[in-house]
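[1] this one's sequence-less:
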């Protein structure tokens, strides 16, 4: 029996090794509408908000290249107007303006994974799944751990200031609502209860509707109801009325804010990497070197070849796709 088991294992391994992976192959490829242009500097780091270049500059959420000399061993977490939120891997955090003046600094016991700024108020999430509410003048006002979080996705949504509350996208699949007046967590909304890779990767607020997502579940919260949608999620984009969910198996699912399905399209074997809504089109970079432009009605699409971007660090924002040391401007 033991020999039969070993034989079965060997056969399985040989079969697995012999399985050929299939890749996305578009039936038609169009010529790029614009020629990618070189930029000074190369992307060395990026997150949902910015991309850092290797020459004391960074790309902000508007797609502008901004000069900024970063302290050694620090990386940029987020920006707000002319103020830059930076941190290192040892828990050091600073707010610095573009002139290099330090406006706030603090040493935490663990690293900062996401942060946002609103005037003098600062909201942060630490690697230990701890939320922090601070003020430049008053210092730390809340520091509260919300439970253990195991192994996070590399994408982190940023805290969101909304009138008298702050919405913290936590690492254990929760949204924590903090009241700035009472300095208390008034509500915890569970988006997903997965044990691993369960951090909030997307957070969008429109009027009285909140959309949030982990890699396994999307939630829509309104004053009257809470709706859930389970899926293997790679990217989420939302406009004023619709939500576009990009799945890990190459589908684009379009839903309304009530999570009613409007349409769906599948790109066989596609591995979506980056995406962005811009001028009534959804732009998607596919990992094997294709740029997909599809109308928001999901009826018409064009595929471009972009081999230079394969395995390169990239950043997509405001109608621009940056990769390595190049920029492609969308129409």
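    Sure, I can see it. As the structure is a prediction and not an experimental result, all values here were calculated from the model.

[2] make it CA atoms for all contacts and neighbour counts henceforth
    Fine.

[3] Report the contact partners of residue 127.
    Residues in contact with residue 127 (C-alpha atoms under 8 Å, 6 or more residues apart in numbering) are 110, 111, 112, 113, 171.

[4] I'd like to know which of these are part of strands.
    Among the contacts of residue 127, DSSP state E puts 112, 113 in strands.

[5] Which of the contacts of residue 127 sits closest to residue 285?
    Checking the contacts of residue 127 against residue 285 by C-alpha to C-alpha gives residue 113 as the nearest, at 24.8 Å.

[6] Span of stretch 94-113 from start to end?
    Start-to-end span of stretch 94-113 (C-alpha to C-alpha, to the nearest Å) is 13 Å.

[7] ok, second structure coming up, stack it against the first:
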């Protein structure tokens, strides 16, 4: 009995110690705050869903990488997946999948057997990753399915699912179970797959990018470089990544920004103590970082000459960021 009483005492002590731990927040000294800035613009409606490629507004309008599009409008319960080559992709929970032009004219109206989580367009080809880890390749003009392949079951998925990318005659799909699946876009045949994460959960790619001969796949715990001269990886607790000016900026969960070269060598590291990064964008020669408790951090592209501005709002709603602005709730902050 004494043994069990001792164990219980330890557990209770740990519990109350955890409960008494106060959450610490990013609080720059007043003398380090250069001024105040406000969310100066209003969106047509509030953001109700967002992903790497865009945001869905409550009134059906969308925000893409190129900004707000008020001409295009989603149907009720649809979500925006992104704009590619002037074409807009949308979906809903029942498996509806649509491609429209910027005026809302339907180019494709079809169904798949799962909800689409991410998608991309190249020419007449639509590549899709479904919520049950099925990958699709669909011809837009003929609504013909070139490939419909169910992959291994994924038990826990990071909601930030990267979009497929097209590389000449190939399509690279970020599967939900930690793989990159490479398929021939002309016959829909899977050529090979590659492991990018062997973590048991949340190991899907949250960002997938091709720069020249290099491909970069980012998960919540690593950035992997795949190149003709070999592969390399960088590890960290990653909230997001940003590519620009031959640099990669990795925003980590402990308030650290690591600047890497394109070979994933660390050039510089900058710590903003207790910062929670909500999003970042590059505008001109400035790196603009929005911090969730209500600050805008501006540095040059070498992570130097920082300026901190206090925002007129904390970030507690859905957000989206592109190179020119940070979108939050029903307003936006221009980086210019």
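    Nice, I can see it. As the structure is a prediction and not an experimental result, all values here were calculated from the model.

[8] on that earlier part again, got the contacts of residue 127 of the first structure as a markdown table, with neighbour count and distance to residue 88 of the first structure columns?
    Listed next are the contacts of residue 127 of the first structure as a markdown table, based on neighbours: other C-alpha atoms under 10 Å; distance: C-alpha to C-alpha, whole Å:
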| residue | neighbour count | distance to residue 88 of the first structure |
| --- | --- | --- |
| 110 | 16 | 10 |
| 111 | 18 | 7 |
| 112 | 26 | 8 |
| 113 | 23 | 10 |
| 171 | 32 | 19 |
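
[9] got the contacts of residue 127 of the first structure as TSV, with distance to residue 318 of the first structure columns?
    Formatted as TSV, the contacts of residue 127 of the first structure follow (distance: C-alpha to C-alpha, whole Å):
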residue	distance to residue 318 of the first structure
110	32
111	29
112	26
113	23
171	27
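
[10] what residue of the first structure matches up with residue 273 of the second structure?
    Mapped onto the first structure by TM-score structural alignment, residue 273 of the second structure lines up with residue 268.

[11] er, residue 119 of the second structure I mean
    Aligned counterpart of residue 119 of the second structure in the first structure: residue 115 (TM-score structural alignment).

[12] from memory its match sits against residue 123, does it?
    Yes: with contacts counted by C-alpha atoms under 8 Å, residue 115 of the first structure reaches residue 123, the gap being 5.5 Å.

[13] and these two? which has more neighbours close in?
    A direct count of neighbours by other C-alpha atoms under 10 Å for residue 115 of the first structure and residue 123 places residue 115 higher, at 26 against 23.

[14] Now for the closest residue to the match of residue 119 of the second structure other than its chain neighbours, how many residues are close by?
    Nearest residue to residue 115 of the first structure, sequence neighbours excluded (C-alpha to C-alpha, 6 or more residues apart in numbering): residue 124, at 4.2 Å. Residue 124 of the first structure has 25 neighbouring residues, counting by other C-alpha under 10 Å.

[15] Kindly report the same for the one 5 residues further on.
    Summarising burial for residue 129 of the first structure: neighbours were counted as other C-alpha under 10 Å, giving 22.

[16] ok, back up a step: which residues touch the match of residue 273 of the second structure?
    By C-alpha under 8 Å, 6+ apart, the contact list for residue 268 of the first structure reads 24, 25, 249, 250.

[17] And for residue 61 of the first structure?
    49, 50, 317, 318.

[18] What residue in the second structure is paired with the last one?
    Aligning on TM-score structural alignment places residue 318 of the first structure opposite residue 323 in the second structure.

[19] any shared contact partners between residue 115 and residue 123 of the first structure?
    Common neighbours of residue 115 of the first structure and residue 123, using C-alpha under 8 Å, 6+ apart, are residue 159.

[20] about what we covered before: helix or strand for the match of residue 119 of the second structure, just tell me which one.
    Using DSSP states H and E, the element containing residue 115 of the first structure is strand 112-118.

[21] Need the contact partners of that strand.
    Residues outside strand 112-118 of the first structure that contact it (C-alpha under 8 Å, 6+ apart) are 77-80, 85, 87-89, 91, 93, 122-127, 156-161.

[22] got it, and stretch 25-45 of the second structure?
    Contacts of stretch 25-45 of the second structure (C-alpha under 8 Å, 6+ apart): 57-59, 61, 68, 70, 272-276, 293, 307-313, 330-334.

[23] now do stretch 47-63 of the second structure
    Residues contacting stretch 47-63 of the second structure (C-alpha under 8 Å, 6+ apart): 44-46, 64-65, 68-76, 79-83, 160-162, 207, 317-320, 328-330.

[24] do stretch 327-336 of the second structure as well
    Counting by C-alpha under 8 Å, 6+ apart, 38-48, 281, 283, 288, 315, 317-321, 323-326 sit against stretch 327-336 of the second structure.

[25] List only buried entries from the residues you listed.
    With neighbours counted by 16 or more other C-alpha atoms under 10 Å, the contacts of stretch 327-336 of the second structure contain buried members at 39, 43-48, 281, 283, 288, 315, 318-321, 323-326.

[26] how close does residue 85 of the first structure sit to residue 171 of the first structure?
    Residue 85 of the first structure is 20 Å from residue 171 of the first structure, where distance means C-alpha to C-alpha.

[27] er, residue 134 of the first structure I mean
    Residue 134 of the first structure sits 19 Å away from residue 171 of the first structure, taking C-alpha to C-alpha as the criterion.

[28] one step back: nearest to residue 165 of the first structure among the contacts of residue 61 of the first structure?
    residue 49 (21.5 Å).

[29] quick one: contacts for the closest residue to residue 310 of the first structure other than its chain neighbours?
    Once flanking residues are discounted, residue 310 of the first structure sits nearest to residue 289: 5.2 Å by C-alpha to C-alpha, 6+ apart. Going by C-alpha under 8 Å, 6+ apart, residue 289 of the first structure touches 305, 306, 307, 308, 309, 310.

[30] got it, and residue 123 of the first structure?
    The neighbours of residue 123 of the first structure, taking C-alpha under 8 Å, 6+ apart as the test, are 115, 116, 117, 131, 132, 133, 134, 159, 166, 168.

[31] Okay, buried residues for stretch 91-100 of the second structure please.
    91, 92, 95, 96, 97, 98, 99, 100.

[32] what residue of the first structure matches up with the third one?
    What that stands for is residue 95 of the second structure. Checking TM-score structural alignment: residue 95 of the second structure goes with residue 91.

[33] what's the answer for residue 18 of the second structure, then?
    So, by TM-score structural alignment, residue 18 of the second structure is matched to residue 16.

[34] I'm done for today, thanks for sticking with me.
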